[in-house]
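1. Structure of the sequence below:
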Amino acid sequence: MAWAPPEDKQFATKNFALRRCLKWLACDIGSFSGFTVVNAVVRSISVDEQFPAELPEIERARWQTMTVYQRSLAANRIKAFVGWQAGELSLADALVLAKLSKSRFYRLAAKWHDTPNLDAVGAFTGTAGGKSSRLDPLVVNALQAVVPEVVRLNQGSSVRRLVNLMKERVKIPEDDLPSELRLRKFVEDELRRVSATGMAGHAIRFDCTAIDIPQADRRPFIMFAAIDTGTRLVLGVAVLESATAIKGYAMAAADALDRIPSDFGGLSWTDRVARIEITAGADIDPSMELVESLSQRVGALVQLARAPKRFGRYLRRSVGDGIGRILFTPARTLTGDAAPNTKDMTPWMFENAQGAVREAVSAYNKAILATLTDAVSKPVPGELILALKHVASQ
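-> Model prediction:
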């Protein structure tokens, strides 16, 4: 008598052992225990359960032990990572598909980029059905607050050392801290986040601020910059007499287009730009128009900073309080006299101010590049060049 699989799809889906048996019986194996099986058709295996082509073959055995939910989650996250890295999916669509927060998406995407396997997609987290011990939310918040600084200020240190430094920095009694394994996960997650966001071109910021070089009318010159947040390099720079963002950023973008091929071509550039942030100048409406037009031309998230204390915020985060001997004085960007560190209010000619800023930026970039010598060279993303050309054309 010929045996046929049950038509109840829900039954076949839930019963894992039966599904594996049916898959085996789907082969034309002739006779088994007195029953004859001829080309049994297994209709209950869904498309979501198919083994993804992006995974290495060694993961197939592990894939077969996963639940239906885990397989579906893993497959969708692989599609999200591959699509986002190839520029075929926007970040927003990839986040929905992967069912991840932005920060965790970046961490797992970096892990997938380095080692494409099932561990990288995080599909096992929270799906095993067991009840895990909960951490004190206050302890978690305290650890998350200090781990970025610990990692940033101790590059190259081992995970074990970073864990110990984090424990010292957080100042929580040892008995109240999570296990060593959990602490290592905090550090490893931050290292993966830095890996995902630290590549050149991942996020670009346009910023402007007054500097401590006086003009003839005692007002300070204004510096405009295009900053790469991952490497902290100043890709392009410009100087103007006023905080007219459209003109200043156009000049800085043009300078970046000149510098990238000659100075930054050997960097490990990201596959695509994820975010572009622009500080509005005194010309807020044209700045908003620039953001809108740029958003229509690139797939990256483009945002405008227009808070009253916006000037120099991005520069100070990436570069510091100044560059070379030139100090940033953001509070004087729109009004007020220059505030030179030397108290010397002798006015500078425009050409001299511009030359001094360019020289300081070149020396700063040279020092940064010296720390990036181990990076594997990757091409500059076309989306970055497109964005810079658009800004430069304004």
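
2. contacts and neighbour counts: CA atoms only from here.
-> Noted.

3. which ones are touching P214?
-> By Cα atoms under 8 Å, 6 or more residues apart in numbering, the contact set of P214 is 220-221, 337-340, 345-348.

4. from these, which is closest to K378?
-> F221 (36.2 Å; Cα to Cα).

5. quick one more, to check against the first:
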Amino acid sequence: MADAPVDLETLLMRPPTEEEARSWAVLSPALRTRAVDRITLLRRWWGERDGLTAKEAAAMAGVIPNRFYQMAAAWKRAPGLAAVGAFAGTPAPRSPRIHPMVNASLQANVVKVVADGGGKSVEAMRRRLEELVAADLRARQLAETGSSGAGPAIPSPTVVRAVITRELNRVGEAQLLGESIAMDCCPTAMRSPAGEPWALFAIIDRGTLRILGTSVGSLDDSVEGYSLAARRALVALAPVGPSLGPWARRTRRVDMVVGRDEAACDALIARYGNVEGAIEFKAVTRPRRFGSMLRRYVGERMGRVDLRPGWATAAPPMADGDPAFARWDAWERTDFEAQAWNETKVIERAAKGHERPPDELVALIRLLVGDGQIDPGTLR
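-> Sure, this is the predicted structure:
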């Protein structure tokens, strides 16, 4: 096959363009063979895959998965030699390198420009961003040379618009479900029959402020508490039934408030760090951590569940007449109030996202579920 002559029109199933014909004429036999193999692979990818995964296809094409996805998308848009990277000749012109000082100013100022942009057009934001960058560069030049003369050049309007578009996309992604997750635990006013405050464990979506899962337990065993909350979250992430979406394309980070079982939490995070495709999963260990994210994203209370972060150090004695809750009853209340909270957090805008949760989030939730050594007898 490698040495057999290949008719380009037969390969493409259409007459080649002039550019394709010129490129094919100067390709080496090895590059022609690679082009044939990739075209065959992409036709299979967009046809009968027969269980072919992207990872396997990327290996067959000799590229990383991200590059294969780009190649597949290019082929779907316009099947041809360009889609499989088979053009020969002069290399594509490289974009001019942006001066590091200019790039730093662009990245620093674009966040503010987009945040203040409101309903402004990209063009209006471009002009504002260029103004801020120019001011930065003049100040830097004056400080370093004592002159406000010409310094590094600001890139073309097309490049500046691209910087703004990336930031707009980042902001939009951050408002979708699953992009950033906060896991928190905090004592509540609900007491166990023994008088100990039940701690609320919650898995919170930062972008939408929705609560994906809750449980109650003890700060002495937060691994178990989060495991039970993760079981509830799996219901929200399940691939059946209505989607909570729109979901983000991927999960960027997860922060977990560590209970008093710090060694067990450290071991859990270390184990997760060895998982293929692990995302940023950070422990929150500062002294006044309990309830810090719940209060930030939910408030001082969640319906009838009152947070008592100060009780993590010492809870007051239980007064006469104070109600006592079996663990299951306390958990049932938190579930009800979390659902009521979520009903107030409907995504009203026409957000563009995915129907199903990011794979990274599902994998982490499953790991949390599997790590909790749960005794069913403690739930009542």
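
6. and which of the contacts of P214 of the first structure is nearest S268 of the first structure?
-> Nearest to S268 of the first structure among these, with distances taken as Cα to Cα, is F221, at 33.7 Å.

7. returning to that earlier point: can you pick the most crowded of the contacts of P214 of the first structure?
-> P220 (30 neighbours; other Cα atoms under 10 Å).

8. now for the top helix by length along the second structure, which elements pack on it?
-> Looking across the second structure with DSSP state H, the single longest helix is helix 122-145. Packing partners of helix 122-145 of the second structure (3 or more Cα pairs under 8 Å, 6 or more residues apart in numbering; DSSP states H and E): helix 100-117, helix 157-174.

9. what separates the first one from the chain centre, distance-wise?
-> Just to be clear, that refers to helix 100-117 of the second structure. Chain-centre distance of helix 100-117 of the second structure: 22 Å, with Cα atoms, centre = their mean, to the nearest Å.

10. contact partners of that helix?
-> 125, 128-129, 132-133, 136-137, 152-154, 163-164, 167-168.

11. Could I get the buried residue list for that helix?
-> For helix 100-117 of the second structure, burial by neighbour count (16 or more other Cα atoms under 10 Å) applies to 101-103, 105-106, 109-111, 113-114.

12. Mind putting the contacts of helix 100-117 of the second structure into a markdown table with neighbour count?
-> Shown next, in a markdown table, are those (neighbours: other Cα atoms under 10 Å):
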| residue | neighbour count |
| --- | --- |
| M125 | 21 |
| R128 | 17 |
| L129 | 26 |
| L132 | 18 |
| V133 | 22 |
| D136 | 17 |
| L137 | 22 |
| P152 | 14 |
| A153 | 12 |
| I154 | 19 |
| V163 | 17 |
| I164 | 24 |
| E167 | 18 |
| L168 | 17 |
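
13. Closest one of the residues you listed to V275 of the second structure?
-> Using Cα to Cα, the contacts of helix 100-117 of the second structure come closest to V275 of the second structure at E167, 29.5 Å.

14. Trace that closest one over to the first structure, please.
-> Aligned by TM-score structural alignment, E167 of the second structure pairs with E190 of the first structure.

15. measure its match to L118 of the first structure for me?
-> 20 Å (Cα to Cα, to the nearest Å).

16. Ok, F81 of the first structure next?
-> Distance from F81 of the first structure to L118 of the first structure, by Cα to Cα: 13 Å.

17. ok so, going back, which residues does the match of E167 of the second structure contact?
-> Counted by Cα under 8 Å, 6+ apart, E190 of the first structure has contacts 107, 147-148, 151.
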